[in-house]
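Q: Here's a sequence, model it:
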Amino acid sequence: MREGRTAGAQASITDGPAGIWVGDLARALTRLGVDHGDGETVRRIAVLLGLRGPVPGPGPAPRWQAPSAPEAEEERRSAPPPPLRAEDAAALPDNAESPPSTTEGAAGPLPLLTPLAGASGTRPAWRFPALAERGDGPAEAEPAHHSLLPPNSETATLQTVLSRTVPEGEIDTHRLLEEFATGRPLQDLPRLPVRTLRFGTQVLVDLGPGMEMFARDQEELVNRITVIVGRHTTNVLYFAVSPLNHVGPGAGWTWRPYRPPAAGTRVLILSGFGCNLPGSGPPPMLWQEWQEVTALLRRSGCRPAALVPLPPDRFPAPLTSLMPVVSWDRSTTTVQAESRVP
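A: Predicted coordinates for the structure are as follows:
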């Protein structure tokens, strides 16, 4: 019960019967709208409630009167803050200052909570950064792709592998003098051999087991070949294990039996030929299928070649006897590719 301030002598009302308190008198006076300075009316109501003893006479508000709004605000500001709990103290940042304690306990003064943001509006420096919301920062870029062929000579190596040699260069003067020396009539002028890409290229991409790890390398190489040879003279077909079954430029359900391209086309095969599969190696049936494929291409006037993601010492003998093979590796040079692909 809040103690009121009186100008005259202090008088109190003792509690009445069980269950009747001075607070009941204050509640009754408020409900009836009785003036607190009317001592006679207050005394009568107290007697009716069974309270004993004198009551304050006319004057300032009795001690059971509710305080005014300014007095309540002043009392709230002057009241000490509640004690700080241990778990609340542990959650405070390192740079937060603990207020002086006003509550004494068995273990000494207890820290009290204070607002972290005062009138200055400064923000606390937290020990750990807040988690960034989704979409705040830039999207993570895809890691750069590195070609399996040497970057500085990749274009020259691909041009060598994809082109074919034709006798359409400068006049071969040495052969011309030899023909003159024999006295035989010339049917045509002998010319030096040069490489050309005008016959176009067909790329057969193996999607079978053992080549899954090179899927992105195959995609990047196909894009590079399209730029070098030209979009209109490049034909890309996909197969699994062997093109003798079915091939196609799109989804597997659209594949059809393989037909060789026009005569003179360079056919480049991107495959591991089963050498990347676990076990003792590719089955003999696979080499029989590739033998039929290469025979079909040569009858059509096409020239097959292969890029294999293996070192040269791991090339199987049946493969090198079927077609020219170039290692799809950083150790490959343009000179090596030119010596292996006529």
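Q: Only C-alpha atoms from now on, for both contacts and neighbour counts.
A: Fine.
Q: so how many other residues sit close to Asp206?
A: 25 (other CA atoms under 10 Å).
Q: residue contacts, it?
A: Tyr238, Phe239, Ala240, Val241, Ser242, Ile269, Leu270, Ser271, Gly272 (CA atoms under 8 Å, 6 or more residues apart in numbering).
Q: Can you flag the buried ones in those residues?
A: In terms of neighbour count (16 or more other CA atoms under 10 Å), the buried residues within the contacts of Asp206 are Tyr238, Phe239, Ala240, Val241, Ser242, Ile269, Leu270, Ser271, Gly272.
Q: Strands of the stretch 151-300 of the chain, residue ranges please.
A: Under the criterion DSSP state E, counting those that start in this stretch, strands of the stretch 151-300 of the chain are mapped to 164-166, 194-196, 201-206, 234-239, 266-270.
Q: Out of those strands, which one sits most buried?
A: Per residue and on average, the most neighbours among the strands of the stretch 151-300 of the chain fall to strand 201-206, with a mean of 24 (mean count of other CA atoms under 10 Å).
Q: gap between that strand and the chain center?
A: Taking the mean C-alpha point of strand 201-206 and that of its whole chain, the gap between them comes to 33 Å (CA atoms, centre = their mean, to the nearest Å).
Q: Let's compare: structure for the following, please.
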Amino acid sequence: MPTQARDDTAEISPGLQPGPAVSSFADVLAVVQRLQPSSPLMLDAILRCLGYVDRDLETAATASRSARSSVSGSSATMAAGQATPLRRREHDQTSQSASRKPVPSLFAMEGGSSEPPQWLYETVAFHAPEIFRPAYRQKIEPLLDPRRSRAILQMISSRRMRVGPLDIRDITRHAAQQKPLARLPRLPAETLRSGVQLLIDIGPSMEPFSQDTNALVIDVMSIVGAGAEIRYFRACPLRGVLDAETGLTVRYDPPPQGRPVLVATDLGIGGALGGLPRSRPAEWRMFGDTLRRRGSAVTVLVPYPQRRLPTWSPATLRVLGWDRSLSVRAVRHPSRGR
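A: The predicted model follows:
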């Protein structure tokens, strides 16, 4: 005589007991009903993905038959015998290789081969979630004031060219003199069309400011776009820059004629660290003279206050203190202070 179907959770609870932070029985039944496993082997894989592992083969078989009968509405009762609760798989943090082993088969195919399918050997066990803890308890504030950092970088990366509105005075003068215009004269204006070359010092003395240099690269690329040329160096660009593909040190090539150059470095203020000699003033003078002959304006951001900036900086380099006091006014007129 068929018995009355029981509640789903009551049907499966003798064979499946959740451990800490394991999926609920409602989730198990919902997944099984959705996927409709055709064999105990597939059901075993589903239970493992949800965090259940059996202690005994008979217990697992009993639990699988119970789950299938509950989902399909069958009136079959639980198999005889005391069921051993299943436990949550514990993540072995001491052995990383163990987590890469394929999930073994715990069920035999009924009426067929006991060889599990190939995909089961390629399945990787899930890792227990790891709690992420930041390296610092408090957020590190950026060197530049976020409210004006974009305006500052745009001012540094721009170049003054005759791309503004039409120069009506010049056009009128040519017309009065009855001279033809080869091209329409325009007023000078700041523009980013020349692009910018960004040089980032990645020497040991600049490691404390790596978060700010990374943010500087992102901000400059978002402002200038494809015209941003990024190069990395140690101590001074004249000693060589890193090749983007090989990572080897290659000769520094100046930018095209007139392209602005932005350098993020400490100019040797941080000292000689990691066996790397600090940059010398003569190197930076030569660097500034080389770019001045090509018509490139060079701006150097030094991650120290204004009072720490070197007094030997040549006139060919516009040296600015990279801190919260830097403003657009100081970038436009360095001699007028902050």
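Q: quick check, Val32 of the second structure in a strand?
A: No: the assignment for Val32 of the second structure is helix, going by DSSP: H, G, I helix; E, B strand; the rest coil, so no strand is present there.
Q: mind listing what it touches?
A: Contacts of Val32 of the second structure by CA under 8 Å, 6+ apart are Leu43, Ile46, Ala67, Arg68, Val71.
Q: let's see it at 10 Å
A: With contact taken as CA atoms under 10 Å, 6 or more residues apart in numbering, Val32 of the second structure is in contact with Ala26, Met42, Leu43, Ile46, Leu47, Ala67, Arg68, Ser70, Val71, Ser72.
Q: Which of those residues are buried? Put it as a PyMOL command.
A: Entered in PyMOL, the line below selects the buried ones among the contacts of Val32 of the second structure, by 16+ other CA under 10 Å:
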select buried, resi 42+43+46+47+67+68+70+71
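Q: Next, give me the two most distant ones among the contacts of Val32 of the second structure.
A: Ala26 and Met42 (18.6 Å; CA to CA).
Q: so what's the alignment partner in the second structure of Leu207 of the first structure closest to, chain neighbours aside?
A: By TM-score structural alignment, Leu207 of the first structure lines up with Ile202 in the second structure. In this structure, Ile202 of the second structure finds its nearest non-sequential neighbour in Arg234, 5.6 Å apart by CA to CA, 6 or more residues apart in numbering.
Q: Please apply the same query to Leu29 of the second structure.
A: The spatial neighbour of Leu29 of the second structure that comes closest, neighbours along the chain excluded (CA to CA, 6+ apart), is Val71 at 6.6 Å.
Q: From Leu186 of the first structure, how far off is Met323 of the first structure?
A: With distances taken as CA to CA, to the nearest Å, Met323 of the first structure is found 35 Å from Leu186 of the first structure.
Q: same question but for Gly272 of the first structure, I mixed them up
A: Counting by CA to CA, the gap between Gly272 of the first structure and Leu186 of the first structure amounts to 47 Å.
Q: who's in contact with the alignment partner in the second structure of Val293 of the first structure?
A: In the second structure, the residue equivalent to Val293 of the first structure is Phe287, according to TM-score structural alignment. Under the criterion of CA under 10 Å, 6+ apart, the contact list for Phe287 of the second structure reads Cys236, Pro237, Leu238, Pro254, Pro281, Val298, Thr316, Leu317.
Q: Helices - which of the residues you listed land there?
A: The subset of the contacts of Phe287 of the second structure located in helices under the criterion DSSP state H comprises Pro281.
Q: Which one (most neighbours) among the contacts of Phe287 of the second structure?
A: Of all the contacts of Phe287 of the second structure, Cys236 has the most neighbours under the rule other CA under 10 Å, reaching 25 neighbours.
Q: Now check the first structure for the residue matching it.
A: Pairing criterion TM-score structural alignment: the partner of Cys236 of the second structure within the first structure is identified as Ser242.
Q: So that match sits against Leu270, correct?
A: No: when contacts are counted by CA atoms under 10 Å, Ser242 of the first structure is not listed as touching Leu270 (11.2 Å).
Q: Next, show the common contact partners of the two.
A: Any residue near both Ser242 of the first structure and Leu270 by CA under 10 Å, 6+ apart counts here, and that gives Leu204, Val205, Asp206, Leu207.
Q: Tell me the one of the contacts of Phe287 of the second structure nearest Pro142 of the second structure?
A: Within the contacts of Phe287 of the second structure, the smallest distance to Pro142 of the second structure is 22.6 Å, found for Val298 (CA to CA).
Q: And that closest one, what's its match in the first structure?
A: Under the alignment defined by TM-score structural alignment, Val298 of the second structure corresponds to Pro304 in the first structure.
Q: Equivalent analysis for Asn214 of the second structure, please.
A: Under the alignment (TM-score structural alignment), Asn214 of the second structure maps onto Glu219 of the first structure.
Q: Grab the most central residue of the first structure for me.
A: Among the residues of the first structure, Glu140 comes closest to the average C-alpha position under CA atoms, centre = their mean, at 6.0 Å.
Q: Identify the residue of the second structure aligned to that residue.
A: Using TM-score structural alignment, Glu140 of the first structure lines up with Arg133 in the second structure.
Q: Please apply the same query to Tyr258 of the first structure.
A: In the second structure, the residue paired with Tyr258 of the first structure according to TM-score structural alignment is Tyr252.
Q: Give me the secondary structure label for Ala306 of the first structure.
A: strand.
Q: give the contact list for it.
A: Taking CA under 10 Å, 6+ apart as the contact definition, Ala306 of the first structure lies against 161, 203-204, 267-273, 319-320, 322-328, 341.
Q: All set, thanks.
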